[in-house]
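Peer 1: my questions concern the predicted model and sequence given below.
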Amino acid sequence: MKQKFIFLGLVISLCSAIFKPADFPEADITNGIIRAKLYLPDVNNGYYQGTRFDWGGVIPSLEYKGHTFFGKWFDNYDPKLHDAISGPVEEFTPLEYNDVQTGSEFVKIGVGILKKPDDKPYSFARNYEVVDNGKWTVKRKNDVVEFTQELADKSGYSYIYHKTVRLTKGKPELVLEHSLKNVGKKAISASVYDHNFFMIDNEPTGPGIKTTFSFDAAAEGKGFGTIANVQEKSLLFTRNLEKKENVFTAGIQGLSQSAKDYDLKIENLKTGAGVRITSDQPIEKLVY
């Protein structure tokens, strides 16, 4: 699967945010147009050690024409918090969680082999004990970072997961490429979704952010029709969100089975910066 992020920006004067450097394993890449920083998987010192998201490809910052597209959006940080993360990250659904007994192990692609502590339903917000992170290998070049996780579970699951974060030569474009090779005895059945966590020029979700779809969209759910409105192909907010307030829909309506619908734009209306997101695969579900 290949996913593209095309960054749009006006050449304007902006104040640069100053970030205190931290001792996290990281890599900087550039194609001469875009500059990006990535945090690298590390069991002991990694920035993200939670059990929700894939550990490969965490992007804390990306800059283009004086604009920033990712950043710290949360107040409290702990490496094991499920959402203490930034950049376009992915989560795979756990394998056979409902079928294993309490105290037994289950697998999450991109994370590792985890232990099921009790008979409660799986929750992405919960931190599970990691029994085995698998073997992570990272290869770096000037404009690309390649992540590989190899994992073998005694129950029969075994795979090689490969993810590439690449800056396209001569374009303001970031490409995510994924492959998953099953080398075990069991068939692998899982879904994966992308959580973008955009903070374009440090602007939080609100009236200053516009999302545009390539299809006529509709949405129902918490806050829709009051705080957020979807009209034809655009999603706009009527006011700023209060602290801990959110809107939610389990699925934007209007999607077809065509990859052409995987074409979204997110814009900062104040600064003119934005991003276009496309993929070579159709969207199964679009949660907002």
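Peer 2: Nice, I can see it. Note that the structure is a prediction, hence the values are computed from the model and not measured.

Peer 1: CA only for contacts and neighbour counts going forward, please
Peer 2: Will do.

Peer 1: just say helix, strand or coil for the residue of the chain most remote from its centre.
Peer 2: Most distant from the centre of the chain: residue 101, at 30.1 Å, with distances by CA atoms, centre = their mean. Following DSSP: H, G, I helix; E, B strand; the rest coil, residue 101 is assigned to coil.

Peer 1: contacts only, for it.
Peer 2: Shown in contact with residue 101 (CA atoms under 8 Å, 6 or more residues apart in numbering): 116, 119.

Peer 1: how about the strands in the stretch 101-250 of the chain?
Peer 2: Applying DSSP state E, counting those that start in this stretch to the stretch 101-250 of the chain gives strands spanning 105-108, 112-115, 130-132, 135-140, 144-152, 158-167, 173-182, 192-195, 209-212, 228-231, 234-237.

Peer 1: tell me, how many residues neighbour the nearest residue to residue 165 once chain neighbours are set aside?
Peer 2: Of all residues not flanking residue 165 in the chain, residue 176 sits nearest, at 4.9 Å (CA to CA, 6 or more residues apart in numbering). Number of residues near residue 176 (other CA atoms under 10 Å) recorded here: 19.

Peer 1: how far away from the center of its chain is stretch 232-242?
Peer 2: Offset of stretch 232-242 from its chain centre (CA atoms, centre = their mean, to the nearest Å): 21 Å.

Peer 1: so what touches that stretch?
Peer 2: Stretch 232-242 is contacted by residues 205-218, 226-230 when judged by CA under 8 Å, 6+ apart.

Peer 1: any of these buried? List them.
Peer 2: 205-215, 217-218, 227-230 (16 or more other CA atoms under 10 Å).

Peer 1: ok, structure two:
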Amino acid sequence: MAYQLKNEQLLIDIAEIGEYGGSRFDWSGFITGVTLINEGRDSHTYCVPESLTAGDGTGGEGLCNEFGLRKAIGYDDAKMGEQFPKLGIGLLTRPDDEEYAFDRSYPIRPFQVHVEQENACKLVFRGTQEPCGGFSAHLTKCIAIHNNRLTVEYELLNTGTKEIYTEEYCHNFIGIDEQPVGPDYVLKFPYVLNPWSDDKETLDDLVFRSEAGLGIVGWRKKPDKPFYFRQEGFEGAKYPWLWELIHQPSGVAVRELSTFSVSDVAVWGQGHVISPEIFIEVKVAPGERKSWSRVYEFFIES
């Protein structure tokens, strides 16, 4: 059974543990739906799947986070057939001598997760990672809503003997009211952009400009192939928000207001989805803990 959070302005749908079942995204707090309740008028939705084709992609949907996209904990030390931990999921098995690949499916032995719904507006996940190669941890994830804001709080306690050094980000699969990507959308950042990509063809459908100190991204047309770019990190506390996505005809929008130090930024998408991704470095010594939070605001521009 899935979980829900609801107040007068937001309805949040959250998957049951194991409903996703893949080896990429955090199983706890896998947010599959966000609805902005517009009293007396049509409500607005934000979350879409990674792919519209069944069986394609890695199973992402809505606001789902991942640990270790590029820094897989313990993978390099694991031999073929041995296990390594993936925070938020479980112990994965290394099948061969190939390098770790985030989009590959690995055998999973899930971690134990306790779920507590404190009230209609707050849900807490507490996961225990069993020891593996010197790594062990407790991950607590609290999801709460207040007015039109959604907050996801993380606390990672290192209970192992080795330092945990990885990264975390949220893959925000957004398609406002399922409207296709194209000139009707604009993506804003609170600073002038210096975007780059290993594959310049992923920039073909994008338009970059600066306006009043903002970095603005637009689309020439509905993209017929995936788009992707990266941007160097910055100190999130310097800005009132980190990114803002607007569907201009309706004015329906979302922004992220997180205030942690951003290690880097990526934007990925295709014809039905736009995903701004804000990364944070996670470095926790044995016996220590690290806490951070992500804050989203859903609104209609006046």
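Peer 2: Structure's in. What do you need? This is a predicted model, so every value here is computed, not measured.

Peer 1: just to revisit the earlier point, right, and the residue nearest to residue 165 of the first structure touches residue 168 too?
Peer 2: No - taking CA atoms under 8 Å as the definition, residue 176 of the first structure is not a contact partner of residue 168, at 10.5 Å.

Peer 1: residue 172 of the second structure -> the first structure?
Peer 2: Under the alignment defined by TM-score structural alignment, residue 172 of the second structure corresponds to residue 196 in the first structure.

Peer 1: do the same with residue 33 of the second structure
Peer 2: Aligned by TM-score structural alignment, residue 33 of the second structure pairs with residue 61 of the first structure.

Peer 1: same check, this time on residue 61 of the second structure
Peer 2: Residue 61 of the second structure maps onto residue 86 in the first structure, by TM-score structural alignment.

Peer 1: contact partners for its match?
Peer 2: By CA under 8 Å, 6+ apart, residue 86 of the first structure lies in contact with 58, 59, 60, 70, 71, 72, 73, 196, 197, 198.

Peer 1: check those residues and tell me the two furthest apart.
Peer 2: Using CA to CA, the two most remote members of those are 58 and 73, lying 13.9 Å apart.

Peer 1: of the two, who's got more company?
Peer 2: Of the pair residue 58 of the first structure and residue 73, residue 58 is the one with more neighbours under other CA under 10 Å, namely 23 against 16.

Peer 1: now do the buried residues in stretch 81-89 of the second structure.
Peer 2: Neighbour-count burial for stretch 81-89 of the second structure flags 82, 83, 84, 85, 86, 87, 88, 89 (criterion: 16+ other CA under 10 Å).

Peer 1: what stretch of the first structure does that stretch fall on?
Peer 2: With TM-score structural alignment as the criterion, stretch 81-89 of the second structure aligns to 103-111.

Peer 1: got a list of contacts for the matching stretch?
Peer 2: For stretch 103-111 of the first structure, with CA under 8 Å, 6+ apart as the criterion, the contacting residues are 51-56, 91-97, 100, 113-118, 131, 133, 149, 153, 157, 161.

Peer 1: what lines up with residue 281 of the first structure in the second structure?
Peer 2: Residue correspondence to the second structure (TM-score structural alignment): residue 281 of the first structure is matched to residue 260.

Peer 1: could you check how far its match is from residue 154 of the second structure?
Peer 2: To residue 154 of the second structure, residue 260 of the second structure is 12 Å away according to CA to CA, to the nearest Å.

Peer 1: out of the two, which sits in the more crowded spot?
Peer 2: For residue 260 of the second structure versus residue 154, the count of surrounding residues by other CA under 10 Å is larger for residue 260: 19 against 16.

Peer 1: just checking, the more buried one touches residue 237?
Peer 2: Yes - at 6.2 Å, residue 260 of the second structure and residue 237 qualify as touching, with contact defined as CA under 8 Å.

Peer 1: give the contact list for the most centrally placed residue in the second structure.
Peer 2: Central residue of the second structure (CA atoms, centre = their mean): residue 170, 1.3 Å from the mean position. For residue 170 of the second structure, the contact set (CA under 8 Å, 6+ apart) comprises 63, 64, 65, 66, 277, 278, 279.

Peer 1: separation between it and residue 248 of the second structure?
Peer 2: For residue 170 of the second structure, the distance to residue 248 of the second structure (CA to CA) stands at 24 Å.

Peer 1: go ahead and build a PyMOL selection from the buried members of the contacts of residue 86 of the first structure.
Peer 2: Of the contacts of residue 86 of the first structure, the buried ones go into a single PyMOL selection, burial set by 16+ other CA under 10 Å:
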select buried, resi 58+59+60+70+71+72+73+197+198
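
Peer 1: switch the contacts of residue 86 of the first structure over to TSV; also include distance to residue 265 of the first structure.
Peer 2: Listed next are those as TSV, based on distance: CA to CA, whole Å:
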residue	distance to residue 265 of the first structure
58	21
59	19
60	20
70	15
71	19
72	21
73	20
196	12
197	14
198	12
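
Peer 1: which of the contacts of residue 86 of the first structure sits closest to residue 46 of the first structure?
Peer 2: residue 58 (10.3 Å).

Peer 1: and the helices in the stretch 1-150 of the first structure?
Peer 2: Using DSSP state H, counting those that start in this stretch, no helices are found in the stretch 1-150 of the first structure.

Peer 1: circling back to that earlier point, any idea what the residue nearest to residue 165 of the first structure aligns with in the second structure?
Peer 2: Residue 176 of the first structure maps onto residue 152 in the second structure, by TM-score structural alignment.

Peer 1: in the first structure, which of the contacts of residue 170 of the second structure still touch?
Peer 2: Here is what carries over to the first structure from these, by both residues aligned by TM-score structural alignment, their matches' CA atoms under 8 Å: 63, 64, 65, 66.

Peer 1: what is the nearest of those to residue 296 of the second structure?
Peer 2: residue 63 (10.3 Å).

Peer 1: now do the contacts for that closest one.
Peer 2: Counting by CA under 8 Å, 6+ apart, residue 63 of the second structure touches 30, 31, 32, 33, 47, 170, 171, 172, 173.
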